[in-house]
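Trainee: sequence and predicted structure below; questions after.
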Amino acid sequence: MPDGAQTETFIRDGFVRLAEAVPQDLVAECREILWRDTGADPNDCSTWTTPVVRLGHYAQEPFRRAANTPRLHAAFDALVGEGRWQPQGGLGTFPVRFPSDEEPGDDGWHVEASLQGDDPANFMTWRTNVFSKGRVLLMLFLFSDVSEDDAPTRIRVGSHLDVPPILEPAGDRGLPFMELAGKAVSASDHRPVAYATGQAGDVYLCHPFVVHAAQPHHGTEPRFMAQPPLLPAAGRELDIERADGAYSPVEVAIRRGLGR
């Protein structure tokens, strides 16, 4: 569980790394399934023919266990609040990145969307509002060791504080994905960049408003990572005007971004 200093780091920077959040044997079990589904051979790099392979939703039992370890649940309580989040049903999609000289084509800076848009099948119509309705954390689960050469997710440190003032005027409806991305990228351009590196089994717990991006893979071994949302419990969406003042660190950060 994040301690007081880590919690303040989360509020200030927009993320915290939880080392060894998933046991190594469970990581290996999940990665074996993922390798099979890529259609590539882990021992033959000639079969690694594309810069990225997106694997579908993973809710099998090993993935559910990986998403719900005691360390993760304690961290969710610390950052979101007890009773305010849903246990994970799985780990969603995996963008598996292979070493390649090709551009991946999906490495633009952005903020995740969580509200269905006019066309639910078209993610570009999805939206985000100042309450981050539908998402209380962005999470990055490392299922392989990731160095700076292995396409780690790029994170603009503190960028989550730049996003609330952009979203507040849009009210409950919020802004569509591309409009928010354009404004958030400009507003956070001054922020330093950190890289989501670490060992297999580490998990980055990120504020839902953090501005982040993929990047090309210049290393030697494929990178396996899941990036699921943590969902709010039913009727327990984020609230930035609580009568009792019992704000979670996620909510404190939104309020700080708004100057409250």
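Mentor: Cool, the structure landed.

Trainee: for the rest of this, base every contact and every neighbour count on C-alpha atoms.
Mentor: Fine.

Trainee: excluding its backbone neighbours, what's nearest E237?
Mentor: K133 (6.2 Å; Cα to Cα, 6 or more residues apart in numbering).

Trainee: mind giving me the packing neighbours of the longest helix along the chain?
Mentor: Across the chain, the longest stretch assigned as helix under DSSP state H is helix 24-38. Applying 3 or more Cα pairs under 8 Å, 6 or more residues apart in numbering; DSSP states H and E, we find helix 24-38 packed against strand 52-58, helix 61-67.

Trainee: what does the first one contact?
Mentor: To tie it back to what came earlier, the one meant is strand 52-58. Identification of contacts with strand 52-58 by Cα atoms under 8 Å, 6 or more residues apart in numbering yields 34, 37-38, 90-98, 104.

Trainee: restricted to strands, list those.
Mentor: G92, T93, F94, P95, V96, R97 (DSSP state E).

Trainee: and of those, the nearest to N129?
Mentor: G92 (22.1 Å; Cα to Cα).

Trainee: residues contacting that closest one?
Mentor: For G92, the contacting residues are G56, H57, Y58, A59, A226, Q227, P228, by Cα under 8 Å, 6+ apart.

Trainee: repeat for L175
Mentor: Neighbours of L175 in contact, by Cα under 8 Å, 6+ apart: R127, T128, N129, L167.

Trainee: just to revisit the earlier point, quick check: the farthest pair among the contacts of strand 52-58?
Mentor: Longest distance between any two of the contacts of strand 52-58 is 25.6 Å, between G90 and P104; criterion Cα to Cα.

Trainee: save the contacts of strand 52-58 as CSV, and put in distance to F63 too.
Mentor: Formatted as CSV, these follow (distance: Cα to Cα, whole Å):
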residue, distance to F63
L34, 11
D37, 14
T38, 16
G90, 5
L91, 6
G92, 9
T93, 11
F94, 11
P95, 15
V96, 16
R97, 19
F98, 22
P104, 26
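
Trainee: buried subset of those?
Mentor: Buried members of the contacts of strand 52-58, scored by 16 or more other Cα atoms under 10 Å, are L34, T38, G90, L91, G92, T93, F94, P95, V96, R97, F98, P104.

Trainee: let me have those residues in JSON lines, extended by distance to I240.
Mentor: JSON lines is the format used below for these (distance: Cα to Cα, whole Å):
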{"residue": "L34", "distance to I240": "39"}
{"residue": "T38", "distance to I240": "42"}
{"residue": "G90", "distance to I240": "28"}
{"residue": "L91", "distance to I240": "28"}
{"residue": "G92", "distance to I240": "28"}
{"residue": "T93", "distance to I240": "30"}
{"residue": "F94", "distance to I240": "32"}
{"residue": "P95", "distance to I240": "33"}
{"residue": "V96", "distance to I240": "36"}
{"residue": "R97", "distance to I240": "37"}
{"residue": "F98", "distance to I240": "41"}
{"residue": "P104", "distance to I240": "37"}
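
Trainee: second structure follows, compare the two:
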Amino acid sequence: MQELAESFIRDGFVQIENAFPLALAEAVRKIIWRDTGCTPDPATWKAPVIRLGEYTQEPFIQAANTPILHQAFDQLVGKGRWAPRMSLGSFPVRFPHSEAPQDDGWHVDASFPGPNPNDYMAWRINVHSQGRALLMLFLFSDVSDNDAPTRIRVGSHLDVARILEPFGADGLAFLKLAQRAEHTSHCKEVLATGPAGTVYLCHPFLVHAAQGHRGHVPRIMAQPPLFAKEPITIVRPDGNYSPVERAIREALASV
């Protein structure tokens, strides 16, 4: 597990295969297919992406709370410092489509509301990652290079920590930080591919982006946050820093 932590600090993410059983992936796909209003017939795929919200049915909760994931949460965030997911949401279901998606810009997911909580573009991110312990990518379908895998900029979380630091607790709004994503263009790009049952656990500052689907089977993935049970802290008197916190500290120490 020490290797997992060091890889996470360096790269900003770890890939966990077989994080949840294939039977749960199949159960989730059935529910998601129903709610898209589409069928396996490509003639029904009217848009490049359909977004679905929170799901509290048992297959979703079970997929998010397997022993292997809980162990990884403890390792990356700290035992007792994260809250179990009692739902699984934010499903951008991507379809093979002639139209380009309009949501494929490089960005960091926001974690706490601005003045208007209903305006997600004004939600914020600060150097303490207020409200979010991890970004998670749950693959409920097999995802190859052609199946609209999420693009990841390796190590970009370190650049983002340095970008956010001068703005303190207020942080930056989602769009303001996205405009600064060009500062991470030097980072190596990898794709979040893998068989159904794979989960990517990402540092909350990791820069990532969607892309168009060039394959044949719609991609079903959830990208929920893991919520922090206690604040992410970059100054601990006892020095008991989690890998999430260590990454931020190491980034700021290199300024």
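Mentor: Good, I have the coordinates. Small disclaimer: the values here were computed from a predicted structure and weren't measured.

Trainee: TM-score of the superposition?
Mentor: For this chain pair, the superposition-based TM-score is 0.98 by TM-score structural alignment, normalised by the length of structure 2; 254 aligned residues with a Cα RMSD of 0.8 Å.

Trainee: checking the contacts of G92 of structure 1 against structure 2: which ones persist?
Mentor: Checked against structure 2 using both residues aligned by TM-score structural alignment, their matches' Cα atoms under 8 Å, those keep these contacts: G56, H57, Y58, A226, Q227, P228.

Trainee: ok, the counterpart of the last one in structure 2 - contacts?
Mentor: The reference is to P228 of structure 1. Mapped onto structure 2 by TM-score structural alignment, P228 of structure 1 lines up with P224. For P224 of structure 2, the contacting residues are L88, G89, S90, L135, M136, L137, by Cα under 8 Å, 6+ apart.

Trainee: now the counterpart of D145 of structure 2 in structure 1: how far from R84 of structure 1?
Mentor: Counting by TM-score structural alignment, D145 of structure 2 corresponds to E148 in structure 1. Look at E148 of structure 1 and R84 of structure 1: by Cα to Cα, to the nearest Å, they are 34 Å apart.

Trainee: now swap in S186 of structure 1 and tell me
Mentor: 32 Å.

Trainee: higher neighbour count, the two?
Mentor: Neighbour totals were compared for S186 of structure 1 and R84, and R84 leads with 18 against 12 (other Cα atoms under 10 Å).

Trainee: from C45 of structure 1, how far out is P99 of structure 1?
Mentor: Counting by Cα to Cα, the gap from P99 of structure 1 to C45 of structure 1 is 9 Å.

Trainee: show me which of the two is the more surrounded one.
Mentor: More crowded of P99 of structure 1 and C45, by other Cα under 10 Å: P99, with 22 against 14.

Trainee: could you find the closest non-adjacent residue to that one?
Mentor: Using Cα to Cα, 6+ apart and skipping residues adjacent in sequence, the residue nearest P99 of structure 1 is H217, 4.8 Å away.

Trainee: I'd guessed the one you found sits against A151; true?
Mentor: Yes. Counting by Cα atoms under 8 Å, H217 of structure 1 does reach A151; the two are 4.4 Å apart.

Trainee: who touches both of those two?
Mentor: R97.

Trainee: where's the nearest residue to G83 of structure 1 once chain neighbours are set aside relative to R71 of structure 1, distance?
Mentor: The shortest distance from G83 of structure 1 to any non-neighbouring residue, by Cα to Cα, 6+ apart, is to A233 (6.9 Å). According to Cα to Cα, A233 of structure 1 and R71 of structure 1 sit 19 Å apart.

Trainee: strands along structure 2, start to end?
Mentor: Under DSSP E, structure 2 gives strands at 13-16, 49-52, 91-94, 124-125, 134-139, 151-153, 172-173, 189-191, 199-202, 208-209, 221-222, 225-226.

Trainee: Throw the ones you listed into a markdown table and include distance to I248 of structure 2, thanks.
Mentor: As requested, the strands of structure 2 are arranged in a markdown table below (distance: least, Cα to Cα, whole Å):
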| stretch | distance to I248 of structure 2 |
| --- | --- |
| strand 13-16 | 14 |
| strand 49-52 | 31 |
| strand 91-94 | 28 |
| strand 124-125 | 13 |
| strand 134-139 | 13 |
| strand 151-153 | 16 |
| strand 172-173 | 16 |
| strand 189-191 | 21 |
| strand 199-202 | 13 |
| strand 208-209 | 18 |
| strand 221-222 | 25 |
| strand 225-226 | 17 |
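
Trainee: which residue in structure 2 aligns with the residue nearest to P99 of structure 1?
Mentor: Under TM-score structural alignment, H217 of structure 1 pairs with H213 in structure 2.

Trainee: and the contacts of G92 of structure 1 as TSV, adding distance to R12 of structure 1?
Mentor: Formatted as TSV, the contacts of G92 of structure 1 follow (distance: Cα to Cα, whole Å):
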residue	distance to R12 of structure 1
G56	33
H57	32
Y58	32
A59	33
A226	24
Q227	21
P228	22
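
Trainee: what's the PyMOL syntax to select whichever of these are buried?
Mentor: Applying 16+ other Cα under 10 Å to these, the buried members can be selected in PyMOL as follows:
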select buried, resi 58+59+226+227+228
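
Trainee: which one of the contacts of G92 of structure 1 sits closest to E237 of structure 1?
Mentor: Using Cα to Cα, the contacts of G92 of structure 1 come closest to E237 of structure 1 at P228, 17.2 Å.

Trainee: what does N122 of structure 1 correspond to in structure 2?
Mentor: By TM-score structural alignment, N122 of structure 1 lines up with D119.

Trainee: next, count neighbours for its match.
Mentor: 10.

Trainee: likewise Q15 of structure 2?
Mentor: Q15 of structure 2, neighbours per other Cα under 10 Å, totals 17.

Trainee: that one touches Y200, doesn't it?
Mentor: Yes. Counting by Cα under 8 Å, Y200 is a contact partner of Q15 of structure 2 at 4.6 Å.

Trainee: that older thread, among the contacts of G92 of structure 1, list the two that are farthest apart in space.
Mentor: Using Cα to Cα, the contacts of G92 of structure 1 span at most 13.4 Å, a distance reached by A59 and Q227.
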